[in-house]
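> here's my sequence, what's the structure:
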Amino acid sequence: MLQRFILIITTIIVWHLCISGTVAKDKKVENLDKFPPNPLEVTLPDPLLPNLPDKRELTSGELQKLKTDLDGLNQEAQVMLQGEDKKKAFEIWNRELRLRRYLGILAEVEALSRVGEIAWNENEREEVQYISQRLQVIQSEMGKQKSTDLQLWQSLGNAYQKIRLPKLGISVYEQILILVKQQQDSSGEIETLKNIGELHLSWFDYPQAANTYEKLLNLAINQGDRTNELAYLQQLAYIYAQGKQPQAAIDILNKLAQIYTSQQNLMPIPALKLAIAANYESLAQENPNLKQQAFDNYQQAYTTAWQSEQYAKAAEALEKLIAFYRSQKQIDAALQTSQILMETQTLANNSYGLMSAYDQIGEIYLERREYSQALTAFEKGLAIAQQLKYQEAYFTKRIEKLKTEVKM
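Sure thing, here's the model as predicted:
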């Protein structure tokens, strides 16, 4: 009986072990399916490769044949993609990319960049990840070897840009910047800084973007490059505006205005003055004393716009001045400026603007309790609204309400 009992227990233990082993094996298979290896790192024999005893290098003839074969694989993958067999297309491309490394690192990086861009455009996130991992391995090896191959670094940076990895791209371009500075290559330095600036902007990192374009601006000033100086100032004005840095934006916009004024080019001045005034208005929320600076710049914007016959810009400045007068309870000044606005909108041939001006004048007369004049303004606004078939109901209601209130 004892022996039989031992046999039963032993059988049960063996059965449990078998079951556990099967479950563990199944879990391993499941994990492999869940986290497949990077296909670019899989080392498999390939019929396109000749026999390589003792891991010898390929001859020039073998390399040329391999390059031709790989170009054929690329074309085959393109055909598959056009035929909407995306899975098969990227299987072929992965095979091509595995074999491209036999042609050298530069050839491999260029191929990774090409396929990476396609993967990104096709929303193949997993494929982009595989390519990113391989690029980072290459970058790590280049760093360890302290590579000074500028073409290779540039190709790597371009590859990161193609798969939208700005932070990794910046790290590469910073290495390039060191190399071009060592070579005293000023044009290379400028081009590299531009790439860095664009990458910071793509990441919405406005402080770092500003820092980069300030460097570019200083280089342009030192080289007497007025064209690029203006371009970098305009870019900085945009960056500081996006980064909500009104004082920095004002400084840049004033520099632009000074340059255009010295060139006797009035055309850009109204837009610059409007932007300067808007930034002063933003600062005036914390420091009310700066409201006068905003007002002065709106006046300068109007004057310059009128002189250069930019009536749309002149009207924009007048609207801001009217709002300023009304906020300061200077109703007479607001009304006088509104009359000028009407003339300006007429010259600008802006019916919508003229309609809006009549609406504004009506509001100002209401503030002065001059109801008949307000009614006349709203009726003129309605006449234009009827021509435009726009906001007719709005003016009709204003007129009806005003007539009712006057009767009371």
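
> alpha carbons only for contacts and neighbour counts from here, please
Noted.

> end-to-end on stretch 285-298?
With CA to CA, to the nearest Å as the measure, stretch 285-298 spans 17 Å from end to end.

> for it, buried residues please.
For stretch 285-298, the neighbour count (16 or more other CA atoms under 10 Å) marks 290, 291, 293, 294, 295, 297, 298 as buried.

> and what of stretch 390-404?
Of the residues in stretch 390-404, those buried by neighbour count under the rule 16+ other CA under 10 Å are 392, 395, 396, 398, 399, 402.

> give me the spatial nearest neighbour of the last one, chain neighbours excluded.
The shortest distance from residue 402 to any residue that is not its chain neighbour, by CA to CA, 6 or more residues apart in numbering, is 7.0 Å, and that residue is residue 375.

> ditto for the second one
For residue 395, ignoring the flanking residues on the chain, the nearest one in space by CA to CA, 6+ apart is residue 382 at 5.4 Å.

> tell me how far that neighbour lies from residue 158.
Distance, residue 382 to residue 158, using CA to CA: 58 Å.

> which one of those two is surrounded by more residues?
Neighbour count, other CA atoms under 10 Å: between residue 382 and residue 158, residue 382 has more, with 25 against 20.

> another sequence for comparison is provided below:
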Amino acid sequence: MLRRLIAIATATILFSSSLTLAQSKKPKPPDKFPPNPLEITTPDPLSPRSPKDQQPLTLQERQKLEPALDALNQEAAAKLQAGEPEAAFEIWNRELRLRRFFGSLAEVQALSRVGAIAWNQNNGEEVQYITQRLQAIQKQTQSEKKTAPIDLELWRSLGQAYQNVRSSKPAIEAYNQVLLVVRQQKDPIALVETLQTIGELHLSWFDYPKAAPIYEELLSLATSLSDRANEVIYLQRLAYIYEQTNQPQQSLNVLNKLAEIYVNDNNLTKIPQLKLAIASDYESLAKKDPKLLLEAFKNYQEAYTTAWQLQQFVPAGEALQKLIALYRSQGQTDEALQASQILVQTQAQAANFYGMMQAYDQIGQLYLERKEFPQALTAFQKGLKLAQQLKHEEAYFTEQIEKLSKTNF
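Take a look at the predicted model:
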């Protein structure tokens, strides 16, 4: 027994000592990421000179190196096509290192090209390497800006390269540099193109508050140039932005302008959905100003009327459903019933049997509120027939009918 206790004690001491030793000699944590292959400085057989030599290439050096790099690009593309992505990007990285000799613009354009391929191949490491290199070039270009004029083509290429690797924030920073210059140059075409790019980038990242002023400016420019096509596009973008940011008043302003354009252009097919959106905005605003409910009613009615005339039965049904909900919220049961009867016909025209079934349920509930039980029973029976055809909600309608059958009318 004593020997066993001694053995246990000895083992405990040895384990504690080894643990202490292990803790005192902690292994160094591995690098989070391997070194960026675009920063390798090992001399390359194709290098015309040392990378530290900042002098521009001579014509002879350029004529010798350029076709060699084009050949590397083609070789890498062939490797990728053959199912060897690792070998392909190894060759592309070599090409990208050598592209530095041609200056920042050529390098950024090459990084942009390979970055797009890396993103499409879901190569996260390569995308990261290229992004890091783009950031280094941007930082250098930013510092040079203080002593030299802004290189528009370089900043545009940087913006495009960042887009290709889905790096939105630095892409917007790059295009903002372009925006500064085109504003100064008073170049309307370049201004519109740059604003469009920035607006799309903000939208792609759901940054609606920053997208709104961009599209407001684009709308103002399109209006001043009588550019009707783009005016409509920007209004649609703004309507979407204000809907997403829950700004009904701003949304109304935009939607009313759109409605005016569609009416003037006799493009009535767009009106029903537009009127639905306008009515919804008035309904939201009516929570603070109840008088605006009249405008909501009016626009839902116009949405229904126009949709019916155009035989757009789906939006017609949607407008009626909104009207019914609004009537019920105001205690206008007669009007809600009348609209519900019309809704049955509308859903029948749309061959929407599920919608018809729901409409009959709604009619039944409204008659129940008025304690008009025979009419409620008839509505639920019609709903049950549709439910049986659809094999849906049969138990619900059966239950409603059974309850009414036990009622003394």
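
> any idea what the TM-score comes out to?
Once superposed, chain against chain, the TM-score is 0.85 (TM-score structural alignment, normalised by the length of structure 1); 383 aligned residues with a CA RMSD of 2.7 Å.

> just give me the match in structure 2 for the residue nearest to residue 402 of structure 1.
Taking TM-score structural alignment as the criterion, the aligned counterpart of residue 375 of structure 1 in structure 2 is residue 377.

> can you check residue 348 of structure 1 too?
Per TM-score structural alignment, residue 348 of structure 1 is aligned with residue 350.

> contacts only, for that match.
Neighbour list for residue 350 of structure 2: 313, 314 [criterion: CA atoms under 8 Å, 6 or more residues apart in numbering].

> what strand or helix carries residue 321 of structure 2?
Residue 321 of structure 2 is located in helix 313-329, with elements delineated by DSSP states H and E.

> identify the residues contacting that helix?
Here helix 313-329 of structure 2 has contacts from 272-273, 276, 297, 300-301, 303-305, 307-308, 333, 335-337, 339-340, 342-343, 346-347, 349-350, using CA under 8 Å, 6+ apart.

> in three-state terms, label residue 365 of structure 1 for me.
With DSSP: H, G, I helix; E, B strand; the rest coil as the basis, residue 365 of structure 1 sits in helix.

> next one: residue 51 of structure 2
Here residue 51 of structure 2 is coil, with the state taken from three-state DSSP.

> show me the contacts for it.
41, 101.

> over to residue 226 of structure 2?
Neighbour list for residue 226 of structure 2: empty [criterion: CA under 8 Å, 6+ apart].

> how about it, what's its match in structure 1?
The alignment partner of residue 226 of structure 2 in structure 1, by TM-score structural alignment, is residue 224.

> distance of that match relative to residue 252 of structure 1?
Distance of residue 224 of structure 1 to residue 252 of structure 1, given as CA to CA: 18 Å.

> before we move on, what about residue 294 of structure 1?
In this structure, residue 294 of structure 1 lies at 16 Å from residue 252 of structure 1, with CA to CA as the measure.

> check residue 11 of structure 1 too.
Per CA to CA, residue 11 of structure 1 is found 86 Å from residue 252 of structure 1.

> cool, residue 172 of structure 1 as well?
To residue 252 of structure 1, residue 172 of structure 1 is 30 Å away according to CA to CA.

> next: residue 392 of structure 1.
Going from residue 392 of structure 1 to residue 252 of structure 1 by CA to CA gives 43 Å.

> cool, residue 24 of structure 1 as well?
Distance, residue 24 of structure 1 to residue 252 of structure 1, by CA to CA: 66 Å.

> more neighbours: those two, which one.
Remark: of residue 24 of structure 1 and residue 252, residue 252 carries more neighbours, 22 against 12, as counted by other CA under 10 Å.

> could you find the counterpart of the more buried one in structure 2?
In structure 2, residue 252 of structure 1 lands on residue 254 (TM-score structural alignment).

> so which residues of structure 1 form strands?
Read by DSSP state E, structure 1 holds no strands at all.

> regarding it, what is its longest helix?
Scanning structure 1 for the helix with the most residues, using DSSP state H, yields helix 2-34.

> so how far is that helix off the chain centroid?
With CA atoms, centre = their mean, to the nearest Å as the basis, helix 2-34 of structure 1 stands 57 Å off its chain's centre.

> same thing with stretch 384-400 of structure 2?
Distance of stretch 384-400 of structure 2 from the chain centroid (CA atoms, centre = their mean) equals 40 Å.

> repeat that for stretch 393-409 of structure 2.
Averaging C-alpha positions (CA atoms, centre = their mean) puts stretch 393-409 of structure 2 47 Å from its chain's average.

> over to stretch 204-221 of structure 1?
Taking CA atoms, centre = their mean, the mean C-alpha location of stretch 204-221 of structure 1 is offset from the chain mean by 16 Å.

> and it, what's buried?
By 16+ other CA under 10 Å, the buried positions in stretch 204-221 of structure 1 come out as 206, 208, 209, 210, 212, 213, 214, 216, 217, 219, 220.

> with stretch 338-358 of structure 1 instead?
338, 340-342, 344-345, 348, 350-351, 353-358.

> ok, so of the residues you listed, who is nearest residue 177 of structure 1?
Proximity of the buried residues of stretch 338-358 of structure 1 to residue 177 of structure 1 (CA to CA) peaks at residue 348, which lies at 49.7 Å.

> I'm done for today, thanks for sticking with me.
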